[in-house]
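Asker: Have a look; sequence and predicted model below, questions after that.
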Amino acid sequence: MRLRYLLHLGLAAHASAEALTTILANNNATLSTLSNLLPLVPDVVQTLSTARNVTILAPSNTAFANLMMRNPRSAELMRNPEALAGVLQYHVLMGKLMSKDFSPTPKFAATLLVMPFANVTGGQKVELAMVNETARVFSGYKQMASVVTADVEFDGGNVVHIIDTVLTVPVNPEQTAINTGLTSLAGALTAAGLVDGVNSLSDVTIFAPTNDAFKAIGSALGSQSIEDIVGILGYHVLTQQVRFSTDLLSADQMTLSTFQGDNITIRRDGSQLFVNSAKVAIADVLTSNGVIHVLDNVLNPSNTTATPDPSAPTQAPAFSGASAVAEAPLTSGIEPTTTFIPATLPLNEGGTFTAKKQKILSQLSVPDAQYSDASPKGTVDAGIRQLIDQVNAHAGLVTTSSCAGRVSVYLEGKKTAVTVGKGDAGEGLEAVPNRNAASSAGGKGGGEWLFVSHEPVAAEHDDGGGGGGYEVLLLGLQPSVVEGEERTQHLGELTGPSRLIHFKFEPMVPDADFQILHVLTASLEHAQLVIQAGMEAGFREAGAVSLLGRPPDEEAMPVVAIRSMGLSFESLVGAETDGVRRSLVSRQYLKTLVQIANERFVENERRIARFSAALDAIFAPPKGDDDWEDAQARRERKRQEGLRRREQLKKDKTKPADEPSIDLLEQADVL
């Protein structure tokens, strides 16, 4: 009644307001939460009452309930009239858009949301697209909502679509980068002092490299001055032009001027889009002041003529001579913070993802006794099998990663043998290749595994006596060799071609090269929540790594990498020259390496446990005993109890004085 009163107040002549009230009343079972929120923002009510040719995206009761369940802070924000008005304005589109206007080619519709929540000419945008024959709406963080009831028209040429998710108001570029796993970019902006400047720009297009892209040129970043980084970042920004993917795909090639001053070249190859030689991995991530397109490479303003190879699965870095680093650079101190977490998971479980997941699970359907790591000497890794089963039990997620942690010692292949000069030690050391050039065990270079364990190394091998201890266990040396006078040598004293021996600890590895748990997800919303779980568990390098190779009318199925490279380490411990294997370090050094590896096994297990708990908290439905009830059911129960008590109080006022009364405290046990 309060809503009807507000809508009629001074506006009785406007039939559209009355009709909207009727629509809300007729759909009370679905839209009662929206009806209750509108009276808190009379300015929005005033706007809607006089609106002509608008589209209202009306979140259902379930959409609001899920939002508040996922993020309790949402309830607090909804009580803030200014914030609530901004959220509701973002759900009103300029122009009447029927369901037939949704198509596989996205449209970007302007909303009523303007300053201070949006710095985009004409109002903040939403992305509309038909995906798998369902009308979808994409908002901040590329959150997706589905239209569940379409084309409810009302007077004034207006229409309502009921959606299953509350839209996320886009935030500034820095927060968007942090909360979508682009933490190296956020760190670069911070290091260069550009955060406030970029956030305050209007109508921007930002090409945002992934963390993997920054890692690929990690060695080059170390030699860049602050001025250089400012120039590189400016080369990724277009000002006073919001270029959505539909615009960038409108021509085979176009040249655009960047904020830094040099030009970039946009190239189209079928459904693929390239910026110079970098491929657009994720398009159209809305921000408060424009749009972000995620790139698989960092653009180089000193290499503006770089061109892509569309047939190649990955593009070469635009920084010649750069080598990769293990950890995402510039991420220190960058912490994810979100205002709105995606409230519901619009599953892609009916189409391509389901087929892929079923195929993957069929390949994993083997007895535990037959389940082992692919590396030589691997044993059953029960810890990771439990995590795999847990991930795969959640709708919208699937993984096949096979190893929860490994300590190994391997002998390089012959093709990477090091030739050490007889001159000074410094000259010899310069001849040692970097770790990326080494031929690991099991590869075509003929490397050999000397030791592999998926558990902490037992202390019993640290005998410190004639048995050789860790040198026998890890390097395969015989006790007589260990105790000989020439037990150790410096690397600079080796003569002839030598094959180096590496000691390595790798947490949570699916293969021998990357410390990563890969999770295929059914949608961008699933991916963001998996990244959130990884961040909460301590895997700061977590992020989406692949959205490539999908038809334009198919939903994105991101691959999320839960990286744990902060725990990994590697050390040279020996060499083999002319078939003779030698230790290059002391027993105490080997003992220290083993102790560090064992400690990191423990920390890795803790992180995996935290990740497991975070996944359950985010994805699993609430659990409890038979008396458990969700928040909505509890509110309804308490409302009914209150009504019964009110009736009882009325009866108490009219009954004889000597009639015993009902003690309301008797009901306390049901609260």
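Answerer: Yep, it's here.
Asker: CA atoms for contacts and neighbours, from now on please.
Answerer: Noted.
Asker: So which elements touch the helix or strand where residue 650 lies?
Answerer: Using DSSP states H and E, residue 650 falls within helix 631-654. Counting contacts by 3 or more CA pairs under 8 Å, 6 or more residues apart in numbering; DSSP states H and E, helix 631-654 is packed against no other helix or strand.
Asker: now the nearest residue to residue 108 once chain neighbours are set aside: how far from residue 246?
Answerer: Using CA to CA, 6 or more residues apart in numbering and skipping the chain neighbours, the partner closest in space to residue 108 is residue 127 (4.6 Å). Here the distance between residue 127 and residue 246 works out to 11 Å (CA to CA, to the nearest Å).
Asker: These two - which one has more neighbours?
Answerer: The neighbour count for residue 127 versus residue 246, taken as other CA atoms under 10 Å, is higher for residue 127 (21 against 14).
Asker: how would you label the more buried one: helix, strand or coil?
Answerer: When classified by DSSP: H, G, I helix; E, B strand; the rest coil, residue 127 comes out as strand.
Asker: before we go on, here's another structure to hold up against the first:
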Amino acid sequence: METESSTINQQTQTQSDPCNLVNPKTLSKPEIQQSPSSVGSFSHWKLQSSLKTDLSKKGSVDKDIEEIVQHINLQDCYFTTSSCSGRIIIINENPDLSIVQKENCSWLFVTHDFCSVDDVVTALPKASGDAVLKFEPFVMHVQCCTLEDAQCLHNVAINSGFRNSGITVGKKGKIIMAVRSTHCLEVPLSHKGKCLVSNEYIEYLVQTANRKMEENKTRINRFFICLQTALQKKDAISDKVHQGRTNSSVYTRRRKRQDVAEIIDNGLCEESPDDPESCISFLQLTD
């Protein structure tokens, strides 16, 4: 009969295999061991998250990323804590406040797809304060079991065009990987209810926002392809290790580097040649 402790140890060994799509050399670094208590805490956090009610305004996962969220949550080493597929919104801000806060704003228009000039023109008369048009790209926060799991997801995000992605580690051991990018848009349209822009400029803004939304959808699709490929490779490597198909740790590291190189060579995670974003990677400690 297998004890709980031995089961957790086996899971820890399986989930600690790194998957690096950016720099295969990092795979040769010594693996960080995750204690059984940490793995147990992660399982507890994942269970708690699955029982929580969706408190977002929409109350459900956005359609464009529903399959991605389901795929991530089916993994033993991940679960999502928040997400948005990307949106174009017009908000009504209070002009008397120097610091904009969500609770002091009302939404005049929101879509997780493309918008039209009529959508903007119809929303503007509803503004009593400062109307601001925004495009906010795809964002997702994923809690990870180990740093190696977070590294795998981080490299998938970077290679998919989400260059502002990063990892944070809390004092209680929570490891959060944030998938983010920087191709945002924020433009004021009116002040104290008075429109400040022409219809021609509104048309230009709508075209710009829709182009950003199109690029956002492309990156989401690329992210899902890279994610599936990386997790398949990660599982295959783990299976080989546990089935005794490797003869030494040196061969294991070499095999991992070759597997990662195959992902890159196959072009599954190639970046957009027109992507202007610079690579931003960070590791922070939070409360």
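Answerer: Perfect, I can see it now. These figures come from a predicted structure and were not determined experimentally.
Asker: just to revisit the earlier point, any idea how far the residue nearest to residue 108 of structure 1 is from residue 528 of structure 1?
Answerer: With the distance defined as CA to CA, residue 127 of structure 1 ends up 18 Å from residue 528 of structure 1.
Asker: same check, this time on residue 623 of structure 1
Answerer: Using CA to CA, residue 623 of structure 1 is found at 23 Å from residue 528 of structure 1.
Asker: Looking at the two, which one has more neighbours?
Answerer: Neighbour count, other CA under 10 Å: between residue 623 of structure 1 and residue 528, residue 528 has more, with 24 against 9.
Asker: what about the counterpart of that one in structure 2, which helix or strand?
Answerer: Residue 528 of structure 1 maps onto residue 151 in structure 2, with residues paired by TM-score structural alignment. Applying DSSP H and E as the criterion places residue 151 of structure 2 in helix 147-159.
Asker: where's that helix relative to the chain centroid, distance-wise?
Answerer: The gap between where helix 147-159 of structure 2 is centred and where its chain is centred comes out at 10 Å by CA atoms, centre = their mean, to the nearest Å.
Asker: Give the other helices and strands that it contacts.
Answerer: The helices and strands touching helix 147-159 of structure 2, judged by 3+ CA pairs under 8 Å, 6+ apart, are strand 166-170, strand 175-179, helix 199-242.
Asker: now the angle between strand 166-170 and it, please.
Answerer: Angle, helix 147-159 of structure 2 to strand 166-170, by axes from the mean of the first three to the mean of the last three CA atoms, to 10 degrees: 150 degrees.
Asker: which other residues reach helix 147-159 of structure 2?
Answerer: Outside helix 147-159 of structure 2, the residues within contact range by CA atoms under 8 Å, 6 or more residues apart in numbering are 15-22, 31-32, 77-78, 144, 163-167, 175-179, 223, 226-227, 230, 269-271, 279.
Asker: Mean deviation, it versus structure 1?
Answerer: Superposed on structure 1, helix 147-159 of structure 2 shows a mean distance to its aligned partners of 0.8 Å (mean CA distance after the TM-score superposition for structure 1).
Asker: any idea of the angle that helix forms with helix 199-242?
Answerer: Orientation of helix 147-159 of structure 2 against helix 199-242 (the same axes, to 10 degrees) gives an angle of 140 degrees.
Asker: Looking at structure 1, name the residue matched to residue 163 of structure 2.
Answerer: Alignment note: residue 163 of structure 2 maps to residue 540 in structure 1; criterion TM-score structural alignment.
Asker: How about residue 167 of structure 2, nearest residue that isn't a chain neighbour?
Answerer: Taking CA to CA, 6+ apart, and ignoring the residues beside it in sequence, residue 167 of structure 2 has residue 177 as its nearest neighbour in space, at 4.5 Å.
Asker: Matching the one you found against structure 1, which residue comes up?
Answerer: With TM-score structural alignment as the criterion, residue 177 of structure 2 pairs with residue 560.
Asker: what residues are up against the closest residue to residue 8 of structure 2 other than its chain neighbours?
Answerer: Nearest in space to residue 8 of structure 2, with sequence neighbours left out and distances taken as CA to CA, 6+ apart, is residue 36 at 5.9 Å. The contact partners of residue 36 of structure 2, by CA under 8 Å, 6+ apart, come to 5, 8, 9, 12.
Asker: repeat for residue 462 of structure 1
Answerer: Contact partners of residue 462 of structure 1, counting by CA under 8 Å, 6+ apart, are 469, 470, 591.
Asker: try it again with 6 Å
Answerer: If a contact means CA atoms under 6 Å, 6 or more residues apart in numbering, then residue 462 of structure 1 has residue 469 as its contacts.
Asker: any idea how far the closest residue to residue 267 of structure 1 other than its chain neighbours lies from residue 281 of structure 1?
Answerer: Spatial nearest neighbour of residue 267 of structure 1, chain neighbours left out: residue 253 (4.5 Å); criterion: CA to CA, 6+ apart. Residue 253 of structure 1 is 18 Å from residue 281 of structure 1, where distance means CA to CA.
Asker: Just want to know which of those two has more residues nearby.
Answerer: Ranked by neighbour count (other CA under 10 Å), residue 253 of structure 1 and residue 281 place residue 281 first, with 23 against 15.
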